[in-house]
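Undergrad: build me a model:
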Amino acid sequence: MQHLMRDKVVIVTGAGSPAGIGLATAKAFAAAGARVAITDVAEGSAPRRARDIGDEVRGYTCDVTDRAACEALAEEVLDAWGRIDVLVNNAGITQSRKVMDIARADYDLLMDVNLRGALHMSQAVIPAMAARGSGSIVCIASVAAQRGGGFVGGSHYAASKGGVLGLVKGMARELGPQGIRVNAVNPGVIITDMNSRAFDEARRRQIVESIPLGRFGRPEDVAGVCLFLGSDLSAYMTGSEIDVNGGIHIH
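TA: Sure thing, here's the model as predicted:
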């Protein structure tokens, strides 16, 4: 497994949280032999996490809502390592609002980070991938996009992640002839920094009882699927979405 991604260069966005999907994904790629660039909008958080993982991991501060910042990041990675093979669009936020309470600022914020951020970062790496004739883009969507929310996040969160699924399919269709694969991952209820305090004990028991596998998901559960989609093990997959939800939403 340590040679699965040898000589590959991977970017993972939103990887500054110590108990998040992004950091778990970065660790999985690093363990498979990749050189990994991790990003986060919080100043200094990604460089700190990178130092904890290993010598072949570098951390950068990047706001994915800023296309110029995304392009500058891609250039830094290319200057450092000469190539970009995989992008994992993980940066995202959630927000709980009833539909009548969603303000324009709330809607714009979630769309900017969750959907426009995925577009910006993809646009930043596509030229380098196209020049090599290969690449893999993995976008983290959500079970909320499939079932209209219902756990954490309001309708605008579900809409932003539904947009991610549409973006993935559109990019996969357009970029396939250039050798670039684009796929999505739909996590279910994964306990991370973002939602660890979202449920009281009664609600936690209620949700777990509805999950066929009998537990909440862990960031590592999603990371393994991202590694699969980024590697040649999934070489004939594009425009696909993989559910990582323990069976809470079977469709």
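Undergrad: okay, CA-based contacts and neighbour counts for the rest of this
TA: Fine.
Undergrad: center of this protein, which residue is that?
TA: N90 (2.1 Å; Cα atoms, centre = their mean).
Undergrad: show me what contacts the residue nearest to S134 when sequence neighbours are not counted?
TA: Leaving out its chain neighbours, the residue that sits closest to S134 by Cα to Cα, 6 or more residues apart in numbering is G179, at 4.4 Å. G179 is in contact with A130, G133, S134, G135, counting by Cα atoms under 8 Å, 6 or more residues apart in numbering.
Undergrad: ok, A144 next?
TA: Residues near A144 by Cα under 8 Å, 6+ apart: G150, F151, G153, Y157, A158, K161, G188.
Undergrad: ok, M194 next?
TA: Neighbouring residues of M194 by Cα under 8 Å, 6+ apart: G20, I93, T94.
Undergrad: closest one of those to R51?
TA: G20 (16.4 Å; Cα to Cα).
Undergrad: would you confirm that that closest one contacts N195?
TA: No: the criterion here is Cα atoms under 8 Å, and G20 misses it with N195 at 9.9 Å.
Undergrad: the more surrounded of the two?
TA: Neighbour count, other Cα atoms under 10 Å: between G20 and N195, G20 has more, with 22 against 15.
Undergrad: ignoring the adjacent residues along the chain, who's closest to the more buried one?
TA: In space, not counting the residues next to it along the chain, G20 is nearest to T192; the distance is 5.0 Å by Cα to Cα, 6+ apart.
Undergrad: right, and the one you found touches A24 too?
TA: No: T192 lies out of contact with A24 (Cα under 8 Å); the separation is 10.4 Å.
Undergrad: list residues touching both of the two?
TA: Listed contacts common to T192 and A24 are P219; contacts here mean Cα under 8 Å, 6+ apart.
Undergrad: more neighbours, these two?
TA: A24 (22 against 16).
Undergrad: residues contacting the strand or helix carrying the more buried one, please?
TA: Assigned by DSSP states H and E, A24 falls within helix 21-31. Under the criterion Cα under 8 Å, 6+ apart, residues 1-2, 5, 10, 12-17, 35-36, 38, 49, 53-54, 56-57, 90-91, 192, 219-220, 222-224, 226-227 lie in contact with helix 21-31.
Undergrad: one more sequence to fold, the one below, so I can look at both together:
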Amino acid sequence: MKQVLVVTGGSQGIGAAVARLAAARGYAVALSYRRGKAQADAVVADIVKSGGQAIAVQADAADEQATEALFAAVDRALGPVTALVNNAGITGPARTLEDVTGEMLTDVMGINVNGCFLALREAARRMATDRGGAGGAIVNVSSRASELGGPNEWVHYAASKGAVDSFTIGAAKELAPRGIRVNAVNPGLIDTEIHAKAGMPDRTERFKAVIPMGRAGSAEEVAKVILWLLSDEASYVTGALVPVGGGR
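TA: The predicted structure follows:
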């Protein structure tokens, strides 16, 4: 059966690493992006150049109609979805909790929580065996912040990822009898552009001393864990929250 993967937020960072690795392992890949069209197109071009199949679709993860349109576009271009990586997410600006505005909170929760829910819903509608689907696997990209709490920087972000963890556990139990596995990865300090976007380009260097392994992780290291969770090698794994944090 053709394996078709949707990666939300797949134009850069962990999402782009997942898209490239999945394509190398035989998946047809659809990646969504909100603003980074050039970056998304570059990922697609890399995959196609290597002999894979990929498309990029513009979609705001927090927008219900855009998410529905994303999955409809994948249906038309690639066929039935068999896997989803819910990667789209933002940290919001680094703030102490009393300086977080309602607008910041709405933005972070809209993409990280609502967006995760909406994409998983659309995937489940297509994969669930009781709806005529063939089953499948879903991986939500959470964060070690959900346990660590993000004090003095990202309490709002950490709270959103706590919701993703809870959502992962509940969805896994609900969807297991219907042929769908749902797991999450919880990356820690990962060397991607997310830190610079939050105004802290040196954050990985500053924080690596608190990591038992003494370094930041790479997007590719996270991607390998995600691809394992999607694979048949993880066929009896569902509802798991897998830390990828170098021991922290």
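Undergrad: just give the TM-score of the two.
TA: Between these two chains, after superposing, the TM-score reads 0.91 (TM-score structural alignment, normalised by the length of the second structure); 238 aligned residues with a Cα RMSD of 1.7 Å.
Undergrad: pull the residues that contact the longest helix seen in the second structure.
TA: Counting by DSSP state H, the longest helix found in the second structure is helix 155-175. Contacts to helix 155-175 of the second structure, defined as Cα under 8 Å, 6+ apart, come from residues 90-92, 96-97, 100, 105, 108-109, 112-113, 116-117, 124, 128, 140, 142-143, 145-150, 180-184, 238-241.
Undergrad: buried subset of those?
TA: With burial judged by 16 or more other Cα atoms under 10 Å, the buried subset of the contacts of helix 155-175 of the second structure is 90-92, 100, 105, 108-109, 112-113, 116-117, 124, 128, 140, 142-143, 145-146, 149-150, 180-184, 238-241.
Undergrad: tell me where the second structure has strands.
TA: For the second structure, the strands defined by DSSP state E occupy 4-7, 28-33, 54-58, 83-86, 136-141, 180-187, 241-244.
Undergrad: where in the first structure does the third one fall?
TA: Taken onto the first structure by TM-score structural alignment, strand 54-58 of the second structure occupies residues 57-61 there.
Undergrad: and the matching stretch, how far out from the chain middle?
TA: Relative to its parent chain, stretch 57-61 of the first structure has a centroid offset of 16 Å by Cα atoms, centre = their mean, to the nearest Å.
Undergrad: likewise for stretch 113-131 of the second structure?
TA: Stretch 113-131 of the second structure sits 14 Å away from the centroid of its parent chain (Cα atoms, centre = their mean).
Undergrad: roughly how far does the equivalent of A88 of the second structure over in the first structure sit from G247 of the first structure?
TA: Under the alignment (TM-score structural alignment), A88 of the second structure maps onto A91 of the first structure. Plainly put, A91 of the first structure is 24 Å away from G247 of the first structure if you go by Cα to Cα, to the nearest Å.
Undergrad: so for the two, which sits in the more crowded spot?
TA: A91 (26 against 14).
Undergrad: alignment lookup: V18 of the second structure to the first structure.
TA: Using TM-score structural alignment, V18 of the second structure pairs with T25 in the first structure.
Undergrad: what is the neighbour count of that match?
TA: For T25 of the first structure, the neighbour count with other Cα under 10 Å is 27.
Undergrad: what do you get for I138 of the second structure?
TA: Applying other Cα under 10 Å, we find 28 other residues in the vicinity of I138 of the second structure.
Undergrad: would you map the helices across the first structure?
TA: Counting by DSSP H, the helices of the first structure are 21-31, 45-53, 67-81, 104-110, 117-132, 143-147, 155-175, 201-209, 219-230.
Undergrad: with the second structure superposed, average distance for the shortest one?
TA: Read it as helix 143-147 of the first structure. Following superposition, helix 143-147 of the first structure is found to deviate from the second structure by 0.6 Å on average (mean Cα distance after the TM-score superposition for the first structure).
Undergrad: hang on, the earlier thing: closest to L70 of the second structure out of the strands of the second structure?
TA: Distance to L70 of the second structure, taken as Cα to Cα, is lowest for strand 54-58 among the strands of the second structure, at 6.4 Å.
Undergrad: what's in contact with the closest one?
TA: Here strand 54-58 of the second structure makes contact (Cα under 8 Å, 6+ apart) with 23, 28-35, 37, 40-41, 44, 47-48, 70, 73.
Undergrad: quick one: buried residues of stretch 160-172 of the second structure?
TA: For stretch 160-172 of the second structure, the neighbour count (16+ other Cα under 10 Å) marks S160, K161, G162, A163, V164, D165, F167, T168, I169, A171, A172 as buried.
Undergrad: now swap in stretch 55-74 of the first structure and tell me
TA: Buried residues in stretch 55-74 of the first structure (16+ other Cα under 10 Å): 57-65, 67, 69-71, 73-74.
Undergrad: F199 of the first structure: neighbour count?
TA: For F199 of the first structure, the count of nearby residues is 14 (other Cα under 10 Å).
Undergrad: ok, it to V189 of the first structure distance?
TA: For F199 of the first structure, the distance to V189 of the first structure equals 11 Å [Cα to Cα].
Undergrad: which residues are in contact with each of these two?
TA: By Cα under 8 Å, 6+ apart, no residue touches both F199 of the first structure and V189.
Undergrad: T91 of the second structure is in contact with D107, isn't it?
TA: No: taking contacts as Cα under 8 Å, T91 of the second structure lies outside contact range of D107: 9.4 Å.
Undergrad: find residues that contact each of those two.
TA: With the criterion set as Cα under 8 Å, 6+ apart, the contacts of T91 of the second structure and D107 do not overlap.
Undergrad: G245 is in contact with V222 of the second structure, correct?
TA: No: between V222 of the second structure and G245 there is no contact under Cα under 8 Å: 9.3 Å.
Undergrad: so what sits against both of these two?
TA: Common neighbours of V222 of the second structure and G245, counting by Cα under 8 Å, 6+ apart, are P187.
Undergrad: before we move on, back to that, quick one, which of the contacts of helix 21-31 of the first structure are buried?
TA: Buried, going by 16+ other Cα under 10 Å: 5, 10, 12-17, 35-36, 38, 49, 53, 57, 90-91, 192, 219-220, 222-223, 226-227, out of the contacts of helix 21-31 of the first structure.
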